[in-house]
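Trainee: Give me a 3D structure for the following:
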Amino acid sequence: MRGVYMPAMSMTENIGFPFMKMHGLGNDFVVVDARVQDIAITPALAQGIAHRQFGVGFDQLAVISNGAGDAHLTFYNADGSTSAACGNATRCIARHLMLETGKDALHLTTDRGDLYARDAGEGLTSVNMGQPQLDWQEIPLAEEMDTLELPIEGGPTATGMGNPHCTFFVEDADLIPLAEFGPRYEHHPLYPERTNVQVAHIVGPDHIRMRVWERGVGVTLASGSSSCATAVAAARRGLTGRRVRIDLDGGTLWIDWREDGVWMTGPTMHVFSGTLTAEFLDSLR
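Mentor: Have a look, this model is predicted:
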């Protein structure tokens, strides 16, 4: 696997590796560029960088490497597990690569598959997250069932966006104690790979309020793949159309489920660039 941690590195060499801190609506990322430096991200390293007191802090870590398109992206959760998709991180990195190359459209590859990004104007970046996975085996669920309404209290909808999602439509998303509610369903036996959990209510025919508990992370201010999954679930249930505004704790995303996939549009931010020291890296061995 390509990554940034070089086993031969020692404190006496006074060498670290560079990273970028980015966020999409407060959904924050550490991004490392492995196109010019070979690195191996281990679960221990990811967990160490993720720690908000002893490391840098992130919801996801993303690695940029060379790929069949403009770049390949690999994602890690704060608990060191991997994820095939991360929509907001993809948008952040796409914006970075557009500024780097001068391109206004990109072809990115991920474990989810080929993703296409473009400059949406006014500082916004769009990414096509691909078609949603609606069959129980693709999500995946533990057994065959209708994914529109699961046999779980509250009748949530299951959707795959390269990672599994469980969306509850409630009367008021802001009243749900998400820190208690989320882990109860992240580990539900119907989801053998665990799941992201969303609570959402319908504001209008093209407007949703949504909050998210991310698998392997916890409560986050936003989630791109969760926003896509919630928009798809709302459209399938006839609660909204296929083009919606989603208000999250960290801001707003616009989701458009088209014939070619689920497009997500929103702002990004490159907060700062830094270097992880050899001392810090050695402490994680």
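
Trainee: C-alpha only now, for contacts and for neighbours.
Mentor: Will do.

Trainee: Neighbours of I255, how many?
Mentor: Around I255 there are 27 other residues, counting by other Cα atoms under 10 Å.

Trainee: typo on my end, it should be E143
Mentor: With neighbours defined by other Cα under 10 Å, the count for E143 comes to 12.

Trainee: Same question for the top helix by length along the chain: list its buried residues.
Mentor: The longest helix of the chain (DSSP state H) is helix 87-101. The neighbour-count criterion (16 or more other Cα atoms under 10 Å) identifies 87-98 as the buried residues of helix 87-101.

Trainee: Quick check: of the residues you listed, which lies closest to W257?
Mentor: Proximity of the buried residues of helix 87-101 to W257, judged by Cα to Cα, is greatest for G87, which lies at 14.3 Å.

Trainee: distance of the closest one from L106?
Mentor: Taken as Cα to Cα, to the nearest Å, the spacing of G87 relative to L106 amounts to 14 Å.

Trainee: Please give the structure of this sequence too, so both can be compared:
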Amino acid sequence: MAIEFTKYHGLGNDFILIDNRSSSEPVITPEQAVKLCDRHFGIGADGVIFALPGENGTDYTMRIFNSDGSEPEMCGNGIRCLGAFLADLEGDAKKSDQYRIHTLGGVMTPQLMPDGQVKVDMGIPRLLAGEIPTTINPANEKVINQPLEVAGKTWDVTCVNMGNPHCITFVEDVATIPLEVIGPQFEHHPVFPQRINTEFIQVVRPDYVKMRVWERGAGITLACGTGACASLVAGVLTQRCDRKATVELPGGPLLIEWSQIDQRLYMTGPAERVFTGKID
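Mentor: Below you'll find the model as predicted:
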């Protein structure tokens, strides 16, 4: 059986998008997703995203398999790519420039902007230790500037859940961080029972930061939308950042705003179609 797909990327964070609207379950398995994501023997991607029928009154449902076959709750760059993909699927007949999408991390609303960017209402960040989840703070309070021993060094970390778990630490120079060594040690640290995405942040100005990321289940990626949102929240909580800032990732910039009015996170960035094809 041949399955049509379209490849998109958001700042270099790339995904295989599959029209799965005729079924409530993904049409390929996690094991097959691993093979498709292989950059030498497959298509090559950080994950496979499925557009499924909506649940609980939403327009669509998003499921995603990472390149290692695991399933995350949500993906910020992926939801922008999914919004653009849905607009392409609906074509000229589409009645709306925004979609309410059910994810394992909650309902997300990507909106296609006139300039081609995609703005997403990412919801309200969750900050209690049990919501991350992490055992760093057994009192189930917020985890802000807490010490964590990783790779023989003590790091001050702040934890945020943006529908998926994030651990943020601020450094002098993100370019000097050996991500391939330290990233896996953060991801699999025993204080994170569901593993963790880890962001290393260099504050250039309160409205401009640089970020590198180790993603749970995908490793080093060029961008992470939920990570950029979590990092801004951590910057505000530690009084390093404004509530609206540009987050510069290896793949390019995202504009993140933590609204003081409704306490929701808004992420704006690109989603670009790369090519289409068929999987045998």
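
Trainee: so after the longest helix of structure 1, what's the next helix or strand?
Mentor: Per DSSP states H and E, helix 87-101 of structure 1 leads on to strand 105-110 as the next helix or strand towards the C-terminus.

Trainee: Quick one: the strands in the stretch 1-150 of structure 2, in order.
Mentor: In the stretch 1-150 of structure 2, the segments counted as strands under DSSP state E, counting those that start in this stretch are 3-10, 13-19, 47-53, 60-66, 101-103, 106-112, 118-123, 146-150.

Trainee: follow-up on the earlier one: of the buried residues of helix 87-101 of structure 1, closest to V271 of structure 1?
Mentor: After measuring these against V271 of structure 1 - Cα to Cα - the closest member comes out as C92, at 10.7 Å.

Trainee: And that closest one? What does it align with in structure 2?
Mentor: For C92 of structure 1, the aligned residue in structure 2 is C81 (criterion: TM-score structural alignment).

Trainee: Report the contact partners of that match.
Mentor: Each residue near C81 of structure 2 by Cα atoms under 8 Å, 6 or more residues apart in numbering is listed here: 8-10, 15, 271-272.

Trainee: With distance to K244 of structure 2 added, can I get those residues in JSON lines?
Mentor: Conversion of the contacts of C81 of structure 2 to JSON lines gives the following (distance: Cα to Cα, whole Å):
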{"residue": "Y8", "distance to K244 of structure 2": "27"}
{"residue": "H9", "distance to K244 of structure 2": "24"}
{"residue": "G10", "distance to K244 of structure 2": "20"}
{"residue": "F15", "distance to K244 of structure 2": "27"}
{"residue": "A271", "distance to K244 of structure 2": "21"}
{"residue": "E272", "distance to K244 of structure 2": "24"}
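
Trainee: lining up those residues with structure 1, which overlap?
Mentor: With both residues aligned by TM-score structural alignment, their matches' Cα atoms under 8 Å, the contacts of the contacts of C81 of structure 2 that structure 1 also has are 8-10, 271-272.

Trainee: Skipping its backbone neighbours, what lies nearest the residue sitting nearest the centre point of structure 1 in space?
Mentor: In structure 1, the C-alpha closest to the average C-alpha coordinate belongs to C86, at a distance of 2.5 Å (Cα atoms, centre = their mean). Residue nearest to C86 of structure 1 in three dimensions, not counting chain neighbours: S225, with 6.1 Å by Cα to Cα, 6 or more residues apart in numbering.

Trainee: Can you classify that neighbour by secondary structure?
Mentor: For S225 of structure 1, the assignment made with DSSP: H, G, I helix; E, B strand; the rest coil gives helix.

Trainee: Can you give me every residue that contacts it?
Mentor: Under the criterion of Cα under 8 Å, 6+ apart, the contact list for S225 of structure 1 reads 85-88, 129, 161, 163.
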